[in-house]
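In: only geometry, no sequence info:
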């Protein structure tokens, strides 16, 4: 099973990559499939490629849900 966590584009580079933040974890991903991305966009990434642009409100809501789930899963 694969869980898609939206990441926020922090920087788009001229080499066809972007720096993406996944709630504090930063990764460099390929923008070859979505070449018109800009900083502030939210994307779904799989296997190192940005595959799908996500509505910012939906992305923030999803990230908040994941944060709540992880918080509840922590031992007391």
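Out: Looks like it came in fine. Keep in mind the model is a prediction, meaning the values are calculated, not measured. Residues are numbered from 1 along each chain as shown.
In: rest of the way, CA atoms for contacts and neighbours
Out: OK.
In: tell me which residues touch residue 28, please.
Out: By Cα atoms under 8 Å, 6 or more residues apart in numbering, residue 28 lies in contact with 17, 18, 19, 20, 48.
In: and those residues as TSV, adding secondary structure?
Out: Shown next, in TSV, are these (DSSP: H, G, I helix; E, B strand; the rest coil):
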residue	secondary structure
17	strand
18	strand
19	strand
20	strand
48	coil
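In: try this one next to it:
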């Protein structure tokens, strides 16, 4: 299973290599836009894309990006809860 994280393309950093700067939840990272590049790379500026292992894999709309980011936040909170429960269970086990 692959996980694509929504990010917004904010700049083209190297047109010859089809590289762009994407902002993902406030963090900027250079990504390859080869899979989604058209004739005009500048048309991607402002676009939302799904990013996986440094590649913009698909262009998505802003609503889909927001929904996906919210779901990922929910998964993170669920993971934190599960880890806290596991730590609590281990602490009880160690105390016995």
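Out: All right, it came through fine. Remember, it's a predicted structure, so these values are computed and weren't measured experimentally.
In: any idea what the TM-score is?
Out: Superposed pair, TM-score by TM-score structural alignment, normalised by the length of the first structure: 0.74. Supporting alignment: 76 aligned residues with a Cα RMSD of 2.2 Å.
In: can you list which of the contacts of residue 28 of the first structure carry over to the second structure?
Out: Compared against the second structure with both residues aligned by TM-score structural alignment, their matches' Cα atoms under 8 Å, the contacts of residue 28 of the first structure retain 17, 18, 19, 20, 48.
In: for the aligned partner of residue 72 of the second structure in the first structure, which three-state class applies?
Out: Alignment note (TM-score structural alignment): residue 72 of the second structure maps to residue 66 of the first structure. Under three-state DSSP, residue 66 of the first structure falls in the helix class.
In: now residue 66 of the first structure: how far from residue 12 of the first structure?
Out: Residue 66 of the first structure sits 25 Å away from residue 12 of the first structure, taking Cα to Cα, to the nearest Å as the criterion.
In: what do you get for residue 33 of the first structure?
Out: In terms of Cα to Cα, residue 33 of the first structure sits 13 Å off from residue 12 of the first structure.
In: of these two, who's got more company?
Out: residue 12 (21 against 12; other Cα atoms under 10 Å).
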